[in-house]
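Visitor: 3D, please:
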Amino acid sequence: MIAPTFDADRHWRLHPQVAVRPEPFGALLYHFGTRKLSFLKNRTIVEVINSLSDHPDARSACRAAGIEDGDQAPYFHALGVLVQSQMLIADPGETP
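Guide: Below you'll find the predicted structure:
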């Protein structure tokens, strides 16, 4: 299966088989299906990921976390990596 390409204007959420464990440095994400482990080294990205399902798109989740539009590129990159590793999935009710 090919993972979708990250699009900041889509609605994303954590995969149902992913657990988030907060840590002093950020968080650990563990995917029980693929057995992959990801480290989030920034508390702001953890806040974005935890709030994705509350926002219509990733861009809005970043804005809600206080990330200005001009500063969102590194966060979008991190989210894209998580999409490729199947930690994040597009909302199944949304059409691309």
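Visitor: Please count neighbours and contacts with C-alpha atoms only from this point.
Guide: Will do.
Visitor: how about the strands in this structure?
Guide: 12-14, 18-23, 26-31, 37-40, 88-90 (DSSP state E).
Visitor: Please identify the most buried of these.
Guide: Burial of the strands of the chain is given as mean neighbour count (mean count of other Cα atoms under 10 Å); strand 12-14 ranks first at a mean of 24.
Visitor: circling back: if we compare the strands of the chain, which one ends up closest to residue 48?
Guide: Nearest to residue 48 among those is strand 12-14; the distance by Cα to Cα comes to 10.2 Å.
Visitor: which other helices and strands contact the closest one?
Guide: helix 43-51, strand 88-90 (3 or more Cα pairs under 8 Å, 6 or more residues apart in numbering; DSSP states H and E).
Visitor: Here is the second sequence; please produce its structure so I can put it next to the first one:
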Amino acid sequence: MPPPSGSADTVPADPAPADDMLTQAWALSEAVALRPEPFGALAYHFGNRKLTFLKSPELVTTVTGLATHPDVAGALTAAGVAPAEHPRYLVALRALAATEMIEPRR
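Guide: Here you go, the predicted structure:
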């Protein structure tokens, strides 16, 4: 299985340490449309016109489940992502946040 990604690039071998993002509530931006693909999905932001590849089905499940879980950790767990893999997925989620694909929930 390829590593998760929030962009066309692969996840670095040494992802940044976990941060408070795990305990925060996030959601897919209302300006983003996901198109399912065999590798995962394409995400398009209609506001900033960014196109991003989500390179794993688990990442797609995580992103689409963010709005229904109290925090990122809950969405990752529900998507079947093992706790040891959370740091790698956080790298991808941070990249999605940086391009406004996902945003903090209020």
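Visitor: re the thing from before, dump the helices and strands packed on strand 12-14 of structure 1 to a markdown table, plus distance to residue 30 of structure 1.
Guide: As requested, these are arranged in a markdown table below (distance: least, Cα to Cα, whole Å):
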| stretch | distance to residue 30 of structure 1 |
| --- | --- |
| helix 43-51 | 13 |
| strand 88-90 | 11 |
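Visitor: Tell me which of those sits most buried.
Guide: Highest mean neighbour count of those: strand 88-90, a mean of 22 (counted as mean count of other Cα under 10 Å).
Visitor: matching residues in structure 2 for that strand?
Guide: Using TM-score structural alignment, strand 88-90 of structure 1 lines up with residues 102-104 of structure 2.
Visitor: cool, and stretch 67-76 of structure 1?
Guide: Going by TM-score structural alignment, stretch 67-76 of structure 1 sits over residues 81-90 in structure 2.
Visitor: Distance from the matching stretch to the middle of the chain?
Guide: How far stretch 81-90 of structure 2 lies from its chain's middle: 11 Å, per Cα atoms, centre = their mean, to the nearest Å.
Visitor: ok, now stretch 93-103 of structure 2?
Guide: If you compare the mean C-alpha spot of stretch 93-103 of structure 2 with that of the full chain, they lie 7 Å apart, counting by Cα atoms, centre = their mean.
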